[in-house]
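Q: No sequence on hand, only this structure:
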């Protein structure tokens, strides 16, 4: 039975609950992974989503910052969550679907403004977080798994609007790209979005600082859907819902979708 999964950095689920509702009503993914929810779990606005058939929720939250959640029409079995880099942040949640596929939802630290850990602690935390993700993949080789989320790195040249100009900008620096590649290699993860859309500029984030984000189109692909090799071949129909970036009071990210034909 096919199922469709979407991932979206919502940038406050309570503030943007109407946008989540719109997405669920209009596009109806079976599973929706949210990042940067910015709320304790007990204040998550789950009732509005339950009314649309999303009766299952697994989340990690904290007041005003970070936060990840998995909303699902399908039952979820909670799995172990990890505090990579020992930050004490709500940045990972995992759950298994009835078909045995485990979904890992991540919100990797953004890394601040300066790509130098000697002067920017947040950049060091980002690199350490990715290193711990790599080590986790090595120690517990993932299988029948999907990894999604705001990984806060645009790895390819065509994942950013200008490769040369962004080489020294956090999210596209070579050291970050290398760290993300180490995570991907350690888990054998397949970039599902790029499997389906192998060439061409592709973005999921546009800065709030741009008054004409659509016209300027200075985007980056920070949001990802990966799968282990044993199920990656079952993935198809990847897309980024760019139009959602233009909704009223939008997140600066757009949802990323993929469909999996897995029994």
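A: Arrived safely. Everything quoted here is computed from the prediction, not taken from an experiment.
Q: okay, CA-based contacts and neighbour counts for the rest of this
A: OK.
Q: Show me what the longest helix along the chain packs onto, helices and strands only.
A: Counting residues, the longest helix found in the chain (DSSP state H) is helix 121-139. Here helix 121-139 touches helix 174-187, going by 3 or more C-alpha pairs under 8 Å, 6 or more residues apart in numbering; DSSP states H and E.
Q: can you list contacts of the helix it packs on?
A: Here helix 174-187 makes contact (C-alpha atoms under 8 Å, 6 or more residues apart in numbering) with 127, 130-131, 133-135, 137-138, 141-142, 153-155, 167, 170-171, 190, 228.
Q: just to revisit the earlier point, give me the buried stretch members for the longest helix of the chain, please.
A: By 16 or more other C-alpha atoms under 10 Å, the buried positions in helix 121-139 come out as 122-137.
Q: likewise stretch 244-258?
A: Quick answer for stretch 244-258 (16+ other C-alpha under 10 Å): 244, 245, 250, 251, 252, 253, 254, 255, 256, 257, 258.
Q: helix, strand or coil for the fourth one?
A: Translated: residue 251. coil (DSSP: H, G, I helix; E, B strand; the rest coil).
Q: ok, it - contacts?
A: Residue 251 neighbours (C-alpha under 8 Å, 6+ apart): 9, 10, 11, 16, 245.
Q: Which strand runs longest in the chain?
A: For the chain, the strand that runs over the most residues, judged by DSSP state E, is strand 2-9.
Q: immediately after it, which helix or strand?
A: Using DSSP states H and E, the next helix or strand after strand 2-9 towards the C-terminus is helix 17-27.
Q: so what does the following helix or strand past that following helix touch, helix or strand wise?
A: Using DSSP H and E, the next helix or strand after helix 17-27 towards the C-terminus is strand 31-35. Counting contacts by 3+ C-alpha pairs under 8 Å, 6+ apart, strand 31-35 is packed against strand 2-9, strand 68-72, strand 102-107, strand 145-150.
Q: Which positions within the next helix or strand along the chain from strand 31-35 qualify as buried?
A: Proceeding C-terminally, strand 31-35 gives way to helix 46-50 as the next helix or strand, assigned by DSSP H and E. Of the residues in helix 46-50, 46, 49 count as buried by neighbour count, 16+ other C-alpha under 10 Å.
Q: Next one for the comparison:
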């Protein structure tokens, strides 16, 4: 079975319902994972999604912030929803597709502005969240699984617009990169995006603060598609839909796609 999957931090699914529908109409991924939905589950606007064939959804929601959802054309059942670091946040949901592949959708905490857990509680929460993810993957080794989402870390030097300038900026600090690497290793995850696009600058997020985000191009690759090593070789055709960042009333993230033949 071949299926295409996309991940997208939508920054309010209700506010940006029109561009979600536009993406589904134009690109028609079989599975779409959304983060930062900022909506209780019962208020997610599913009618339009269902009309386009996305009849299956698993989600966790909160009013005004966080929230994750997986929309699917393929039959899917909820398989897990974890509260890492005991934050009480809707940041993880997993669904298993009819071919037995489990899709994990994550929204890792952003971590605030100061990369010091003693001065910034949010940074500590981010590191604790990643530690809990790592420990969970060590205890329950995932197989036949895909992990996607806004992990809020750009790990490689070419995942940011300027490596040296961002070394002390949250999302690219060495301690965050180390925590993410440990999480990846714990689950034997392969970075499918970088397997397909191994070289060169690659971003999925551009700040709203830039007057002309496209010209400035000060991006970061915060959104990821991973797969367990047993199925990673089946992933291909990875791409970031950069143009979506320029759509009307956009999210500050662009969708990341990959196709799997499993």
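A: Great, that's in hand. In this text the structure is predicted, and so the values were computed from the model without any measurement.
Q: Post the TM-score for the overlay when you can.
A: TM-score of the superposed chains, computed with TM-score structural alignment, normalised by the length of structure 2, equals 1.00; 262 aligned residues with a C-alpha RMSD of 0.3 Å.
Q: returning to what we had before: quick one: average offset of the longest strand of structure 1 versus structure 2, please.
A: For strand 2-9 of structure 1, the mean distance to aligned residues of structure 2 following superposition is 0.1 Å (mean C-alpha distance after the TM-score superposition for structure 1).
Q: which bit of structure 2 covers that strand?
A: Counting by TM-score structural alignment, strand 2-9 of structure 1 falls onto residues 2-9 of structure 2.
Q: residues touching residue 166 of structure 1, list them.
A: 160, 172, 173.
Q: What's the match for it in structure 2?
A: Under the alignment (TM-score structural alignment), residue 166 of structure 1 pairs with residue 166 of structure 2.
Q: which residue sits closest to residue 116 of structure 1 in space, ignoring its chain neighbours?
A: Residue nearest to residue 116 of structure 1 in three dimensions, not counting chain neighbours: residue 123, with 6.4 Å by C-alpha to C-alpha, 6 or more residues apart in numbering.
Q: I'd guessed that neighbour sits against residue 129; true?
A: No. Residue 123 of structure 1 is beyond contact range of residue 129, at 9.8 Å (criterion: C-alpha atoms under 8 Å).
Q: Now do the same contact list for the spatially most central residue of structure 2.
A: Nearest to the mean C-alpha position of structure 2, by C-alpha atoms, centre = their mean, lies residue 149 at 1.2 Å. Contact analysis of residue 149 of structure 2 by C-alpha under 8 Å, 6+ apart lists 7, 8, 9, 33, 34, 35, 105, 106, 107, 223, 224, 225.
Q: I'd guessed the fifth one sits against residue 72; true?
A: So the one you mean is residue 34 of structure 2. No. If you go by C-alpha under 8 Å, residue 34 of structure 2 and residue 72 don't touch, sitting 11.3 Å apart.
Q: Neighbour count for these two, which is higher?
A: Between residue 34 of structure 2 and residue 72, counted using other C-alpha atoms under 10 Å, the more crowded position is residue 34 (28 against 23).
Q: how close does the more buried one get to residue 143 of structure 2?
A: 22 Å (C-alpha to C-alpha, to the nearest Å).
Q: got the contacts of residue 149 of structure 2 as JSON lines, with distance to residue 44 of structure 2 columns?
A: Formatted as JSON lines, those follow (distance: C-alpha to C-alpha, whole Å):
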{"residue": "7", "distance to residue 44 of structure 2": "17"}
{"residue": "8", "distance to residue 44 of structure 2": "15"}
{"residue": "9", "distance to residue 44 of structure 2": "15"}
{"residue": "33", "distance to residue 44 of structure 2": "13"}
{"residue": "34", "distance to residue 44 of structure 2": "11"}
{"residue": "35", "distance to residue 44 of structure 2": "12"}
{"residue": "105", "distance to residue 44 of structure 2": "16"}
{"residue": "106", "distance to residue 44 of structure 2": "18"}
{"residue": "107", "distance to residue 44 of structure 2": "17"}
{"residue": "223", "distance to residue 44 of structure 2": "22"}
{"residue": "224", "distance to residue 44 of structure 2": "23"}
{"residue": "225", "distance to residue 44 of structure 2": "24"}
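Q: Would you mind confirming that residue 100 of structure 1 makes contact with residue 144?
A: Yes. With contact defined as C-alpha under 8 Å, residue 100 of structure 1 counts as touching residue 144 (7.2 Å).
Q: hang on, the earlier thing: got the contacts of residue 166 of structure 1 as JSON lines, with neighbour count and distance to residue 93 of structure 1 columns?
A: Shown next, in JSON lines, are the contacts of residue 166 of structure 1 (neighbours: other C-alpha atoms under 10 Å; distance: C-alpha to C-alpha, whole Å):
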{"residue": "160", "neighbour count": "27", "distance to residue 93 of structure 1": "28"}
{"residue": "172", "neighbour count": "27", "distance to residue 93 of structure 1": "25"}
{"residue": "173", "neighbour count": "17", "distance to residue 93 of structure 1": "27"}
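Q: Please tabulate those residues in JSON lines, including the columns distance to residue 210 of structure 1.
A: Compiled in JSON lines, the contacts of residue 166 of structure 1 are given as follows (distance: C-alpha to C-alpha, whole Å):
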{"residue": "160", "distance to residue 210 of structure 1": "15"}
{"residue": "172", "distance to residue 210 of structure 1": "19"}
{"residue": "173", "distance to residue 210 of structure 1": "21"}
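Q: still contacting in structure 2, which of those?
A: Retained contacts for those in structure 2, judged by both residues aligned by TM-score structural alignment, their matches' C-alpha atoms under 8 Å, are 160, 172, 173.
Q: and which of those is nearest to residue 237 of structure 1?
A: residue 160 (21.7 Å; C-alpha to C-alpha).
Q: Burial check on the nearest residue to the closest one once chain neighbours are set aside, number of neighbours?
A: Nearest residue to residue 160 of structure 1, sequence neighbours excluded (C-alpha to C-alpha, 6+ apart): residue 220, at 4.4 Å. Burial measure for residue 220 of structure 1: 28 neighbouring residues, criterion other C-alpha under 10 Å.
Q: okay, now residue 80 of structure 2: neighbour count?
A: 14.
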